[in-house]
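A.B. asks: Next comes the sequence, and after it the predicted model I'd like to discuss.
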Amino acid sequence: MQSLLEAAENAGAGLPPVEKWNPEHCGVMDLVIRRDGSWWHEGKRITRDRLVKLFARILRKDDDGIHYLVTPVEKQAVTVESAPFVAVRVDATERDGVPVVIFTTNLGDVTEAGPDRPIRVEIDPETGEPEPYVLVRGKLEALIARPVFYELANMTEERDGQLGVASNGEFFALGPSA
């Protein structure tokens, strides 16, 4: 069985090169990826995991901030309420004595936080609640589920008045210390 570190190192292997495809925009698809990670087409939940995973393989977010399903010949905009993935697991390990934080998404993607895959936290202006995200691939992020964020909070250390976690030589602030 593949270790989490190996899975994170091989993340993206076998995925189509959607970042290199530049078809013309063909319209908007009635597809919504909800905040809870569920995928809905024409108002009905897609319950076949294999179909969701297939769509996720050809999903990308462009510089315009819009998410698209992309093939070599088509590009359809889709609606994403928060992030297309949800981080449902976090693990802390080390590589050569350096801390590594690894996330697993609801669709089985594995990503390790670091310089190329940052953790960021937005604060909801209405509720004041943190909305933490981690970059998974390309410009696609995962919303870090609340229980996972609590686990991450248990891994924090304080630096310069900020609580955060270190991973792959980077420090990611999660919020101010008291």
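C.D. replies: Alright, I've got the coordinates. Residues are numbered from 1 along each chain as shown.
A.B. asks: Please make it C-alpha for all contacts and neighbour counts, starting now.
C.D. replies: Noted.
A.B. asks: Residue 171: what's it in contact with?
C.D. replies: Residue 171 sits next to 164-165 when contact means C-alpha atoms under 8 Å, 6 or more residues apart in numbering.
A.B. asks: do the same with residue 76
C.D. replies: The neighbourhood of residue 76, defined by C-alpha under 8 Å, 6+ apart, consists of 25-29, 68-70.
A.B. asks: again with residue 89
C.D. replies: 103-105, 148.
A.B. asks: Use this one as the comparison:
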Amino acid sequence: MTSSPGSSFGLEDTLKAILPEGKFAGPLPPVHLWNPEGCGDIGMEIRADGSWWHEGGRIHRERLVKLFSRILRKDEDGVTYLVTPHEKVLVHVEDAPFLAVRVDRTGEPGPDQQLTFTTNLDYQTTAGPDAPIRIETDPETGAPAPYVLVRGRLEAKLTRPVFYELAELAVPAPDGTNRLGVWSRGVFFPLGPMA
């Protein structure tokens, strides 16, 4: 990303906003508070396999991808951006911006257990009231597409092995309907009908 003509900020200021403590382990920047006027399209894309691309070329530097991922924001209109205090650019997301590559269960099986997902970029989210699991079903094939909310409106698509692990944890729905699902932080998330 380049600065707009006439702007008085530099790369150092932008990096301080993105990495306030100078490291990835620090708090995420408050992108929900940033509303820059300028918006551009620089050919940034996140493909369904989780790879990041810029103007048709794959971004191979993992540190750069992680840096960009810290300033991702999906707005109410469904459009995803890279946002700094000074500008924002469109990111074309083919499916979901993250992939859930691991799930860990803690606590006793049932309503009190917690399911924590780790993404391909090392973010963690624990499913519950503020981080739902949802399933979309392909109308033609009937194949499920499972997602979990990571932050804001940004989701991770569950990889096939993670979804299979969830399926092994599935129990009948508490309301007696013909559905199976999983519990996390007191919420029951349906995964699909019983076979």
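C.D. replies: Right, received. Where do you want to start? Small disclaimer: the values here were computed from a predicted structure and weren't measured.
A.B. asks: TM-score of the superposed pair?
C.D. replies: Overlay of the two chains. TM-score (TM-score structural alignment, normalised by the length of the first structure): 0.90; 166 aligned residues with a C-alpha RMSD of 1.5 Å.
A.B. asks: before we move on, the earlier item: can you go through the contacts of residue 89 of the first structure and name the buried ones?
C.D. replies: The neighbour count (16 or more other C-alpha atoms under 10 Å) marks 103-105, 148 as buried among the contacts of residue 89 of the first structure.
A.B. asks: hang on, the earlier thing: got a winner among the contacts of residue 76 of the first structure for most neighbours?
C.D. replies: Neighbours were tallied for each of these (criterion: other C-alpha atoms under 10 Å), and the maximum of 26 neighbours falls on residue 70.
A.B. asks: list the contacts for the residue mapped onto it from the second structure?
C.D. replies: In the second structure, the position corresponding to residue 70 of the first structure is occupied by residue 83, as judged by TM-score structural alignment. Residue 83 of the second structure makes contacts with 31, 34, 36, 71-73, 89, as judged by C-alpha under 8 Å, 6+ apart.
A.B. asks: And those, which two are furthest apart?
C.D. replies: Put simply, by C-alpha to C-alpha the two of the contacts of residue 83 of the second structure set farthest apart are 36 and 72, 13.9 Å from each other.
A.B. asks: Of the two, give the one with the bigger neighbour count.
C.D. replies: When neighbours are counted by other C-alpha under 10 Å, residue 72 comes out ahead of the other of residue 36 of the second structure and residue 72, with 25 against 12.
A.B. asks: Quick check: the more buried one touching residue 82?
C.D. replies: Yes: proximity of residue 72 of the second structure to residue 82 meets the contact threshold set by C-alpha atoms under 8 Å, at 4.7 Å.
A.B. asks: hmm, back to that, the contacts of residue 83 of the second structure into JSON lines, with extra columns for distance to residue 98 of the second structure and secondary structure?
C.D. replies: As requested, those are exported to JSON lines (distance: C-alpha to C-alpha, whole Å; DSSP: H, G, I helix; E, B strand; the rest coil):
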{"residue": "31", "distance to residue 98 of the second structure": "17", "secondary structure": "helix"}
{"residue": "34", "distance to residue 98 of the second structure": "22", "secondary structure": "coil"}
{"residue": "36", "distance to residue 98 of the second structure": "24", "secondary structure": "coil"}
{"residue": "71", "distance to residue 98 of the second structure": "13", "secondary structure": "coil"}
{"residue": "72", "distance to residue 98 of the second structure": "11", "secondary structure": "strand"}
{"residue": "73", "distance to residue 98 of the second structure": "12", "secondary structure": "strand"}
{"residue": "89", "distance to residue 98 of the second structure": "18", "secondary structure": "strand"}
